[in-house]
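> The following block contains a protein sequence and its predicted model.
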Amino acid sequence: MCEETHPGTEKLVKNIFKAVDINALYCTLVFFYQLSKDQGMKKVDKDDDAEKAVFRTYHVLVHMADFEGISLSDVEPLNVGSKHPSNMHASGVPSNSTQAQTDTDLIEAWNYCTKWSKSVELLYQNENGQKILTKIYFRTYSADELPEEVAEKIKYRVNRESPEDKVRDFLTWMKSVKKEIDHLTVLREHWYTNMFVSNLKLRNYLLILWTLVMNFMLVIAWSDVDLESGYVYNPPGEGASVTSDEALLNNYCVETSCYNNVVNDNNFTPNNCTNDLCTIVKTIVPTVPEDSRSGHWFFDYALYIGGGIHLLMSLAMVMSYFLIYSSNFVFPDIFYHYILRTERIPTYSDESLFGLRSIYHIVFVACSALSIPFYGYFYCICLLHIVIDNDILQRVLRSVTKNGRSLLWVGALGLVIIYIYSVGTFALLANEFHYPNSENNNNVRFCRSLIECFITVLDYGLLDTLGLATSLPTEFRDAALRTILYDLTFFIIVTTIGLNIVFGIIVDTFSELRDEKWRIEEDKKGYCFICNLPSYEFERRAKGFYHHVKHEHCMWHYIYFYLHLERINVNDHSAIESFAYEQIIGNKTDFFPLFHAKSLRITANETITQLTELKKMVSEVMQHFQREEKVAAVRRKQEEQAQWEKEHIVIQ
């Protein structure tokens, strides 16, 4: 009855509402609210029907406020004066004994309905093809709460090129969000999964804080240790205890010819071993912090206890990630094309199972676990977790990854150019290369093979333009010209032009992302997302733009409305709900009120009033100009009279 499905509906509903007893509606609201809380109704599964009646009654009351053009607060229980069910008995007789209890129940019922009710404005098209701007109220549930991460993703990733593109892309997002919310609802039904999907942001902040604590503990506890004194060789069979790292180094040295030369040397240490294999082992085995070996005994306990807590928090974080996105995980397209022989339809909620985010979470747990036996070395990598939920840092990373393919191709071109230079170096300038900081630069070359030349050019060329790897001849001859020409061309082509191209791509991408965010912010502040009407119209003719986007055309309410339509049976849809549901299923956007808003709708009386005011303003302007013209005419007469008198006085 309250639905606006015909142009004459508003007038009809207003006449009906004039005969409605608001007191009886309050009594109905309290009655069904108490019935929905009754334990007997819950046992027979009838509490849902009673709750539907509660919201139906509440929606009739708020519709009355809409059609009468009054504020919602005017129909609230505390503002209706003597027409209050607390003054009435169930039979209609005034009763003071039930007044306090009824007051409490009514206010509780009203606040409950206000909390879990939302509204949207739709552009309904009836059977005659007439489009009618209507407002519909519906009930929401706590399970429909939109995750903050999803809301931010929609605001900044929806297509805003045109008003039509905006609502069309938003409709696609609505279906993806429904899938995520349905999955979260299933997870929240069980306590053992609900604890992994609740308070995600708080647990994320705690994990970052604890990572900082672990790194701070390492900073104040670690001290450098000299390799000569830190790794002392103990020959087998003498009963001396060695650490696992020392034993690893010793075993490698013992198995090499290096051991045969120095086994009888009492001053032997792994650093004396010059065998290549032993040198490699000494390079990859990390230095053991001194405080973890001896001295401060509490370091080991703190590392194990703190590391255990960090590992548990990391596992909880990874479990939350894989539980939340388990319904959205997809395999690479090649898997669907060649193995399943199907084509996957991509959606906005897709999450790659082998993507960077999945790999990052696995690496994070691995670093947390490896930090316990390896003296906390990997906690520094865990500090990268500050990028999560940080919009600024994520934009910085996107400035590098967005044009990642371009950067890779530019890098490939750079390697080709460096390889060309390394071939030329091997052919013409091999004798000019030397070890940096060597005592005999002229006799030791680091370009004995093409691979050595390539590594030298790649390393020293990008850092110092080969200034440390080449040397000018003592006499000016052709070799000097080749060296100068080589350095100059390498500096111009690779170091100057090549690196600036890379930096330019990154800077341009960052500027593009910054401008994109600026345009999004301007669109959010200047136009309504749903109707695309400018904000100044609502500031001038309605209750303000903020009130409009938060209550009248809130974009999130349309997602809740879609969830409401999916939750109830199709046969229970009203005419407007059925129309909107068919539009959504058919990927049509005609139900969105583009360039329409009830708060800006002008009635016939308002039009006459505005025309009268405009006529009055025009009349006042005309009278003002007429007065100014009269004053100007009098001033001209006075000036002419003064001029005449001046001329005649001079003649006399």
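Looks like it arrived, so ask away.
> contacts and neighbour counts: CA atoms only from here.
Fine.
> can you tell me how far Phe329 sits from Phe322?
9 Å (CA to CA, to the nearest Å).
> go on, Lys517?
Relative to Phe322, and taking CA to CA, Lys517 is found at 30 Å.
> One more: Cys447?
Between Cys447 and Phe322 the distance, using CA to CA, works out to 50 Å.
> what's the answer for Thr140, then?
Between Thr140 and Phe322 the computed distance is 27 Å (CA to CA).
> who has more neighbours, those two?
Residue environment comparison for Thr140 versus Phe322 gives the larger neighbour count to Thr140, 19 against 16, counting by other CA atoms under 10 Å.
> looking at it, the more buried one is touching Lys118, isn't it?
Yes - counting by CA atoms under 8 Å, Thr140 sits close enough to Lys118 to count as a contact (6.9 Å).
> Now do the same contact list for the nearest residue to Phe329 once chain neighbours are set aside.
Of all residues not flanking Phe329 in the chain, Glu351 sits nearest, at 4.7 Å (CA to CA, 6 or more residues apart in numbering). Taking CA atoms under 8 Å, 6 or more residues apart in numbering as the criterion, Glu351 is in contact with Tyr325, Asn328, Phe329, Val330.
> hold the first one in mind and look at this next one:
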Amino acid sequence: MSNPDVKICVQIMGFLYTLVFNGNEETQDYICDRIANNANFFLSIYKLISVILQYSHIPKDFLLTKPGPTDDDNKLPTAGTGVSGSRPEGASGVTILEMDTLAGSGQGLEKTDALLATPSPPTPPPNVPPKTSTTSFITTYPQPADELDVWLHQVGVCLDLISSLCDGQNRKLQAIMKEQDSSFNINVISGIAALLETLVEIKQENETESAMITETMTKAIQCLIELCAGNYSNQSAALDGQVLDSINLIITESCPTEHPTTKIPIIVKVPLPIDVLEMQCKAVELLEVLLEETNKEFSPGLVKAISKDLKKKRVMYFVKAVHARLCANGKDVDEKKRFEFIERNMFRAYHILRSLAEDSELEFEEFIGLKKLKPVLQEPGDVANQNRSPVANDNSDQALEDHSKEVHVANQNRSVANDNLDQALEDHSKELTEIRTLCDELNKDTHRIEVNYITKDKKWILTPVYFPFKYSRCMSDGEKSILQANINRDSVEDKAKDLSSWTKSFLKKHEYKRELEKHHIWRVVSFLSMLRHWFLIFLTVFLNIFVLGIFQIPSYSCEFDPNVTVSGLLLIPRPWNCWSTYQYVILYFFGVIHFVLSFWMVVEYFVCEKPNFLYEVPLFKAVVNGIKNCIRNDIPLLSKKFKWIDTIEESKDSECFDIYLFSFSPMYRVLFLLFSLLSIGTFGYFYCLCLPYIFLNIDVMQDIVKAISRRRKQLFLIACFILSLLLIYAVLSFAIMSSFFNPGENNQFCTTLWQCYITVIREGLLDGFGAISVTYVGQNGANFNIYLWRAVFDLIFFVVISTISLEVITAILVDTFSELRQEKDAAEKDQKSVCFVCGIDNDDFERRGKGFAKHYHSDHNIYSYIYFILHIKSMSPHDHNAIEKYVNDKFGNDEIDFYPLHKAKVLGGLVLKKKDMKGMIDEMLMNT
């Protein structure tokens, strides 16, 4: 870096840039340690930027010499001192400067002689400002047309390196770029801000667009973004460098010019070049970085200063221009990444205005100045009077004629002026209407949350965050219902932790869905999903009604042979033998469509829910885990021999949006497809089994499935217990009561124990064992003794099986439904009485805020926090600002500090719990 040839320094910077490209933190730290006390690195930056600063009409410098003992041989030249230099023979057009690099005391830097050789024309251009410490140090005046682009390219390499070094909000490098530990200081932030201001001046002076100037401006803005992100000190330094004025001028290119007389904007629909539009987007991104509240004491003042000097109306016109460009969808914005970048910054500019309007406590339209102008034009009569000649006061005919001509000309001018004014007012009114419509459209995809930002000194800042999230990507009503019904509501901390878990589950599902949307076929399938769903329900109902109306026993409906299939068990009628042709056509035509839609439904469901499936059977896993625990506890030697037993994992409940693959919902869909296929082969017999699909997504059906699933273990054990009791009674019946079973009259079989067991199950569960006769086969008359012990036997069966065991199952289901009802009531009560995010009661918002409903839906919307995580995850980590990076890091570490627990901006910040407030009051009373 100490080489006098600038090209070599630039090549070294380019090489370093490749090392730290894309946020190589290890290389960043290594370079940071090397350049912290290296003057050559910063002097090279100073030299490159200072060359461009010569084009400014106002002298700019960003090198400060710290007070300390120095001598004349060991210091940089300052303004007025000049530079001693000589031009060697044969080296025309080259000025060679001799300068000793500064060595700070105790910094370990040796004094060396650096030769800085830079090309220079024999005479400086006329626009070069007077000599300053910069121009005396860098005596280089490149030609505007040729050498300027070369220097801009070299400065661009330098800016790329600085951006990459500070990428990822590297606080240490950000600090070094502002101040170094040496006897002099080069404020790189101020230098780049001055560079940007100079480039804006050059761009405005040049009538033709320069791609190199625009590219360098974009790199300078990106450099300032990386230097200022999350760093209040650097933000303040950038504003001191007049960077806000540069931003206002950059965005001005999207604004219409004003009429000199009426002050009404003249709408000129000329699209900006795409590179200029992207530069403006970067300027908006820099503006957002400057508005970040990262210092609790001083950031609000910085925000107010920016809000005062920012040209709000220009920003709004920029939003409109970008929106019009995106709607036009020209060839230059067809690239998806470029399209998303421009769209994101359009929302970013709009959200900046929304945030500043909220901070100023003004209505949005009033804040940005969207008011219809009422220009006052000078009356033609006044013009005529002003232009009236003094001779007009005479009574001569010539004077009257001249005055008449003047009035006629004035009337013509008034007519033209009125026409122009009417057209201008009409265009402006139309423009304002379009802006209001645009704001309404952007509001639909705009969300707001409040983030609890913890600063480096452990102070919290409750900052509002606006962000875009398209309505089409939001959670469905079904997903919202699942979340509200199952999320943990024990405490505000538990809510926050569980909300993060649900967010991760939805994030996994959302990312998978976005991957599917990359396939055009899947877009069509998902777009027609709702139409397919309702058409499939309609077909299911129609086919069941059709089958219900035409199925009759053939022997009673036609003259043909009934043609029934006789088997040992069933008589299966074939009603289709006497159908007409149109009945076959209708059944097969709609049956095939039903099967195709069923196949579509099953494939779509399994493809969409693939990331949420759990490939295990809970009951089987529970049995395996029970056997594992028995072996581990009771037979330790076997457990040591077969170590693979310990590798069996414990069964876990499904979490958030997870679904067991072998649960009811996925399995029934497979059966639905099977029933649809079988119905075609059996002429509609299985369509009745497709009817539960209609109720699959209804709340009552889901509660039934949830109740059975929640108590599946108890129900299974009770069922096994009842079957065991029935087996006991079957054995007793076979042993001592087989003669009471009459297979001839009552179809009560007990020839074998199996027959007796099945008979006891059927008769016992349906009739409470009362269907078995109290007299045995062939009994001669009544016998009280037989009746007595049969009464005891039957009553015990009735009490144990019918009254107790079966009622236990009913009680379990009733208690489960009651539990589900209580959970729903508790969730609804919690949702209406307490904010889910901050945990503050609704009474506080009704008394001190703007109402609980507005706070719940606008300030602390539970779904907006989920969408914000999805928003920052959809971006590159290198594009995150300080707030987004903070939330992303906390969320990745399973921390909940970014949630505003017990805090609300509308209530002034921290709100104490009632218990804490009561304790404080009691303590105050005790002290008094």
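Sure, I can see it. Computed from a prediction, not measured in an experiment: that's the story for all the values here.
> returning to what we had before: ok, of the contacts of Glu351 of the first structure, which one's closest to Glu3 of the first structure?
Checking the contacts of Glu351 of the first structure against Glu3 of the first structure by CA to CA gives Asn328 as the nearest, at 38.0 Å.
> Just tell me what the closest one corresponds to in the second structure.
Taking TM-score structural alignment as the criterion, the aligned counterpart of Asn328 of the first structure in the second structure is Asn612.
> Verify the contact between its match and Asp658 for me.
Yes - counting by CA under 8 Å, Asn612 of the second structure touches Asp658, with 4.4 Å between them.
> And those two? Which one has more around it.
Of the pair Asn612 of the second structure and Asp658, Asn612 is the one with more neighbours under other CA under 10 Å, namely 20 against 17.
> residues contacting the more buried one?
Applying CA under 8 Å, 6+ apart to Asn612 of the second structure gives the contacts Lys509, Phe657, Asp658, Ile659.
> Now, the residues you listed that are in strands?
Ile659 (DSSP state E).
> so can I have CSV of the contacts of Asn612 of the second structure showing distance to Ala321 of the second structure?
Listed next are the contacts of Asn612 of the second structure as CSV, based on distance: CA to CA, whole Å:
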residue, distance to Ala321 of the second structure
Lys509, 35
Phe657, 41
Asp658, 44
Ile659, 46
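> Asp879 of the second structure pairs with which position in the first structure?
For Asp879 of the second structure, the aligned residue in the first structure is Asp572 (criterion: TM-score structural alignment).
> Same check on Leu362 of the second structure?
In the first structure, the residue paired with Leu362 of the second structure is Ile70, using TM-score structural alignment.
> now its match, what's its secondary structure?
Reduced to three states with DSSP: H, G, I helix; E, B strand; the rest coil, the structure at Ile70 of the first structure is coil.
> Distance of the aligned partner of the residue nearest to Phe329 of the first structure in the second structure relative to Glu609 of the second structure?
For Glu351 of the first structure, the aligned position in the second structure is Ile659, judged by TM-score structural alignment. Here Ile659 of the second structure is placed at a distance of 8 Å from Glu609 of the second structure (CA to CA).
> Spell out which residues are contacts of both of those two.
Listed as contacting both Ile659 of the second structure and Glu609 by CA under 8 Å, 6+ apart is no residue at all.
> Inside strands: which ones of the contacts of Glu351 of the first structure?
In strands, judged by DSSP E, the following of those are found: Phe329, Val330.
> All the helices of the stretch 151-300 of the first structure, residue numbers only.
For the stretch 151-300 of the first structure, the helices defined by DSSP state H, counting those that start in this stretch occupy 163-188, 191-197, 200-221, 227-230, 244-254, 257-262, 276-284, 290-293, 298-324.
> wouldn't Pro870 of the second structure be in contact with Ser505 here?
Just so we're on the same page, residue 870 of the second structure is Leu rather than Pro. No - the pair Leu870 of the second structure and Ser505 fails to qualify as a contact (CA under 8 Å) at a distance of 11.1 Å.
> Which of the two has more residues huddled nearby?
Neighbour count, other CA under 10 Å: between Leu870 of the second structure and Ser505, Leu870 has more, with 20 against 17.
> Trace that one over to the first structure, please.
Under the alignment (TM-score structural alignment), Leu870 of the second structure pairs with Leu563 in the first structure.
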